[in-house]
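Q: Fold the following.
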Amino acid sequence: MGSIARSASESFDVMIVGAGLSGINSAYRIQTELPGYSYTVLESRDAVGGTWDLFRYPGIRSDSDLHTFGFPWRPWTEHKAIAEGDAIRNYIRESAEEFGIDKKIRFGNKMLSADWSTEEQNWNILVDSNGEEKIYKARFIIFSTGYYDYNEPLKTTIPGIENFKGTRIHPQFWPEDLDYANKKIIIIGSGATAVTLLPILAQTAKHVTMLQRSPTYILSRPSVDPIGSFIRKIFPSWLASRLVRCKFLVLPFLFSQFCSAFPEAARRTLHKRMQAELPPSMSIDPDFNPRYYPWQQRLCVCPDGDFYESIRNGTSDVVTDTIKRVTDTGIETTGGKVIDADIIITATGLKMLLAGGATLSRDGTPLSLPSTFAWKSTMLSDVPNAALVIGYANASWTLGADAAAKLVTRLLKYMRKNNFSSAVPRVPDVDMRKQQLLDLNSTYVERAKGDLPSAGDRKPWLPRRNYFVDFWGAAYGDLTAGLEFSSAADDAASKKVI
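A: From the prediction side, this is the model:
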């Protein structure tokens, strides 16, 4: 834990790390399901919101509908299903304030390390509290820290990028005072960030080019759902919000299942929709014809077809090629194209990071998260009393986060009822085939394979793929398979025998 002066430690039943969507949801579930339990939320930054407070690039918005991306216990009531960053940030903050969760948040507190003490049956947590090191104790930790590094983006090699004389920007660190009016802009990347940036920048820039190594599926959806608007007109608000949420739960799920079961048909369907959005003279080849099937990587959403509208207006274009070199005034591609630029935006992905980068250990022995398996996509093998909140690759992240929170509260109730002080997942003594925890082949996921826990090929180690199955399992499924329980009394007895 390091040599620091250890003042009297504060102790909690549950420590939640992170005050973003997942953290606020975890806090609500703890205080609602376990009202007698003490908890606090550690937040390294100075505001609620996590990703939605950190990212401030122009046009930032969700790529999931807010009816399922929002909290089930505080329904999203705005008409826009695809919402802007400001609206999401305010929604998270207001939700925390309405239920008193904001009073439990300790801002400027970054977890540095956590050591599980078998003797004490709790975690000893070292925290940087606004520049001062503090020790907290907690019986259970919930890591609601998201899945990427807030301080460092994904490193990528761009030949000659140091030659560029203009402005270079990574969206994760967007400068507030950037003036891009009447500028020539190149966005390197083809993911959700690039698809979001292009249409908003094209409104005032001279021209915007999205330079991609390979295409992605870009699906146009109305920002205001017409069916949801109709439901709100004929049903009372409490019922309408539930019906709209159900609609957004069921239809996207059926679509993702369709994509999985009939990949060629799904590809043709999306090709047809994308072709209809493009100018009549433009083919989907090569710039809009991905090499992979739908949902092998996340689909990109553009509300009201704004991405395609900027293409049709001629204020932006897409180039599919690799970079030969960056010059002082732009980029030369391997295909021989020269693209001039005043600004280059490297929307090349996120660096994955779990548990906020904190170092975990058990009785002073370091724990290696990449060597672990995920129990019900929530707890990690050989790591006692800790949950890692993981969402979905093919649905709203919050759905998976809530399934995890429900599972944790149910587990804590079970432990209380049976006087257990700890629960630790144990991998069975069989050859279990590893699977990816996040079922995507996106570049940032592929590059992080060696840094992530694994899923297994059998229950309860399977990856998270189906919200309805996970929700049922969290509420009613087996809580003991794959878990080893112990109590402080058991541990004391074993030490006495030894």
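
Q: C-alpha from now on. contacts and neighbour counts both.
A: Fine.

Q: Just the residues contacting the strand ranked longest in the chain, thanks.
A: Using DSSP state E to define each element, the chain has its longest strand at strand 132-143. Outside strand 132-143, the residues that touch it by Cα atoms under 8 Å, 6 or more residues apart in numbering are 4, 6-7, 9-18, 23, 26, 121-128, 355-356, 385-389, 421.

Q: which among those residues end up buried?
A: 11-18, 23, 26, 121-128, 355-356, 385-389, 421 (16 or more other Cα atoms under 10 Å).

Q: Take these and keep only those in strands.
A: Going by DSSP E, the strands hold 11-17, 122-128, 386-388 from the buried ones among the contacts of strand 132-143.

Q: Residue 415 contacts residue 421, correct?
A: Yes - applying Cα atoms under 8 Å as the test, residue 415 and residue 421 come out as touching, 6.7 Å apart.

Q: What's the end-to-end length of stretch 224-243?
A: 16 Å (Cα to Cα, to the nearest Å).

Q: Sorry, wrong one. I was asking about stretch 339-352.
A: Where stretch 339-352 begins and where it ends lie 31 Å apart, using Cα to Cα.

Q: want to put them side by side, so please do this one too:
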Amino acid sequence: MMQADLDVVVIGAGLSGIGVARYLKVNCPGKRFAILESKPRIGGTWDLFRYPGIRSDSDMHTMGYAFKPWKNAKAISDGESIRDYVQECADENGLTPLIRFEHRVIRAEYVSRDCLWTLTCATPEGEKVITCNFLFSAAGYYKHDEGYLPDFAGYDDFRGTIIHPQFWPEGFDHAGKTIAIIGSGATAVTLTPTLAETAKHVYQIQRSPTYVRARPMKDKVGNILKTIFPGQLGYSLTRWKIIWEGRMRRRRFAGDIEGLKAEMIGEVAKALGDTVDWKTHFTPSYWPGQQRICAIPDGDMFDVLKEGRATMVTGHIDRFTETGILMQDGSHIEADVIVTATGLVLDYFGGMEMTVDSQKVDPGKPLIFKGFMYSNVPNMIYFRGYTNASWTLKVDLVAEYACRLLNHMDRNGYTQVVPVAGSGDFATINTASLFTSGYFVRVAHRLPKHGTSFPWIHKQEYFWDRKTLKRGRVDDGTLTFSTGEGIVFPPEQLAGTGGTGRDIAAE
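A: The predicted model follows:
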């Protein structure tokens, strides 16, 4: 068996990757590992997105790490503070020297007879090859160098400035300008009140309404708990308070979805009063929970709408014109700047090609194993958070489990672990999805699949994951351990790709 350069490689030095690396260092102290980061800095999403007002859309007491208290008074925090938190974690735990910056993994090839991953990385000095026995992918779920742009007509006709939030120009001065923001998600509802502070006027154009909910920027009860019980205890109490509040809220989703919808829309109606047509602009056609609910910190977006500094526009865009946007109803929105907050391009493998014993791993073919591994792909764990709760809650659980898995393999002399799926497992693929966000729906055919029975299902539910990952046995019979058995994909996991829409690249 070939000797690997490293025991483990962690891909990504963002919020997930740094947290995973800390678990690895503490719980598996004998492992040799490195972190590969495609950019020259730590931070991932919180380094990439630098548009005005960038902030979390989850409470930082649960989006922060379980092991590292969030000390900032703001629970809904600005991007710079989150980036500093990630950097501080890396420095405190001696992880920064282990990061190899500007190493983008372009190919990952696994050979079962050697239990070895060979990673080909693009670097400023050319391609480099790194080998490892185990791969931890914390590369996120979207492409960092591309953003989604719908096929609107007339892009080239517009004489003003077009900006995608993923590539916000450094130092861009929007003061005194009329701005049209296209979008209805978290990015749009963040940009609207922020840009309205100094813009001449802001129009937020949405095809259809999204659920929004005002929430305090600061968690008063949480901050009191952290004052009374300094350090980890106060943070943990605050964290559990928020986790239980989320659980109760999700139970309401299931128990009285119609009542919850009426309550959420009623809150918006009360906040806006008669100053804004909330029935048109804030009454979604789908149920709460089918897309992420956008947080409105301290009601900032409602304030600028009521004050007339921003205007909601709901309808379909016909085309861009020389001076703005023409809507299908014939109305025209004049603008100096158009911001296309139109979404992400999902990318489940971090942009790398992957093979197992010379068989191509197509992202749209594998089954998802318990929400952190792919069918028939050995010695690899991916880290991806929740769509209905804070991202890091799931990452913490998977990272802890991953370390237990590695330690179990070491104790028993195993060098390979794989969630084996056969044709029978693929025969019961669940193609239905309750999550209807555009960035997910338009590429759903290219994403790993859910089965209909355990272990090929996973729930977007923290307590289910605690039972499965934190308290569940590693050797529960669902994983196959060996010292290097060959891997043969069933026909259902071979070949086939596809895609839709238009993607734009950073220039």
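
Q: Could I get the TM-score for this pair?
A: Once superposed, the chains reach a TM-score of 0.94 (TM-score structural alignment, normalised by the length of structure 1), with 484 aligned residues with a Cα RMSD of 1.8 Å.

Q: In contact with the counterpart of residue 231 of structure 1 in structure 2, which residues are there?
A: Mapped onto structure 2 by TM-score structural alignment, residue 231 of structure 1 lines up with residue 225. With contact taken as Cα under 8 Å, 6+ apart, residue 225 of structure 2 is in contact with 234, 235, 237, 238.

Q: Not counting sequence-adjacent ones, nearest residue to the first one?
A: Read it as residue 234 of structure 2. Distance criterion Cα to Cα, 6 or more residues apart in numbering; nearest residue to residue 234 of structure 2, sequence neighbours excluded, is residue 226 at 4.2 Å.

Q: The one you found in helix, strand or coil?
A: Of the three states, residue 226 of structure 2 takes helix under DSSP: H, G, I helix; E, B strand; the rest coil.

Q: And residue 474 of structure 2, by the same measure?
A: With three-state DSSP as the criterion, residue 474 of structure 2 reads coil.

Q: which residues touch it?
A: So residue 474 of structure 2 contacts 401, 404, 405, 408 (Cα under 8 Å, 6+ apart).

Q: any idea what it aligns with in structure 1?
A: For residue 474 of structure 2, the residue aligned by TM-score structural alignment is residue 479.

Q: Also residue 108 of structure 2?
A: Per TM-score structural alignment, residue 108 of structure 2 is aligned with residue 114.

Q: The longest helix anywhere in structure 2 vs structure 1, mean deviation?
A: Identified as the longest helix of structure 2 according to DSSP state H is helix 232-255. Once fitted to structure 1, helix 232-255 of structure 2 is off its aligned match by 1.5 Å on average (mean Cα distance after the TM-score superposition for structure 1).

Q: Just tell me the aligned range of the helix or strand just after that helix in structure 1.
A: The helix or strand immediately downstream of helix 232-255 of structure 2 is helix 257-272, counting by DSSP states H and E. Aligned by TM-score structural alignment, helix 257-272 of structure 2 falls on residues 263-278 of structure 1.

Q: what comes into contact with that stretch?
A: 217-220, 258-259, 283-284, 288-289, 293-294, 305, 308-309, 311-312.

Q: Can you tell me which of those residues are classed as buried?
A: 217-220, 259, 284, 288-289, 293-294, 305, 308-309, 311-312.

Q: Tell me the residue in structure 2 aligned with residue 174 of structure 1.
A: So, by TM-score structural alignment, residue 174 of structure 1 is matched to residue 168.

Q: and its match, how far is that from residue 149 of structure 2?
A: In terms of Cα to Cα, residue 168 of structure 2 sits 15 Å off from residue 149 of structure 2.

Q: Around residue 410 of structure 2, how many other residues sit close by?
A: When neighbours are counted by other Cα atoms under 10 Å, residue 410 of structure 2 registers 11.

Q: tell me the SS of it?
A: Applying three-state DSSP: residue 410 of structure 2 is helix.

Q: Matching it against structure 1, which residue comes up?
A: Structural alignment (TM-score structural alignment) places residue 410 of structure 2 against residue 416 in structure 1.

Q: Likewise for residue 457 of structure 2?
A: Residue 457 of structure 2 maps onto residue 462 in structure 1, by TM-score structural alignment.

Q: can you pull the contacts of the residue nearest to that match when sequence neighbours are not counted?
A: Leaving out its chain neighbours, the residue that sits closest to residue 462 of structure 1 by Cα to Cα, 6+ apart is residue 456, at 5.1 Å. Counting by Cα under 8 Å, 6+ apart, residue 456 of structure 1 makes contact with 373, 374, 432, 433, 434, 435, 462, 463.

Q: Strands - which of the residues you listed land there?
A: Per DSSP E, these map to strands at 374, 435.

Q: tell me which element whatever residue of structure 1 lines up with residue 30 of structure 2 is part of?
A: Using TM-score structural alignment, the partner of residue 30 of structure 2 in structure 1 is residue 36. Per DSSP H and E: residue 36 of structure 1 is located in neither a helix nor a strand.
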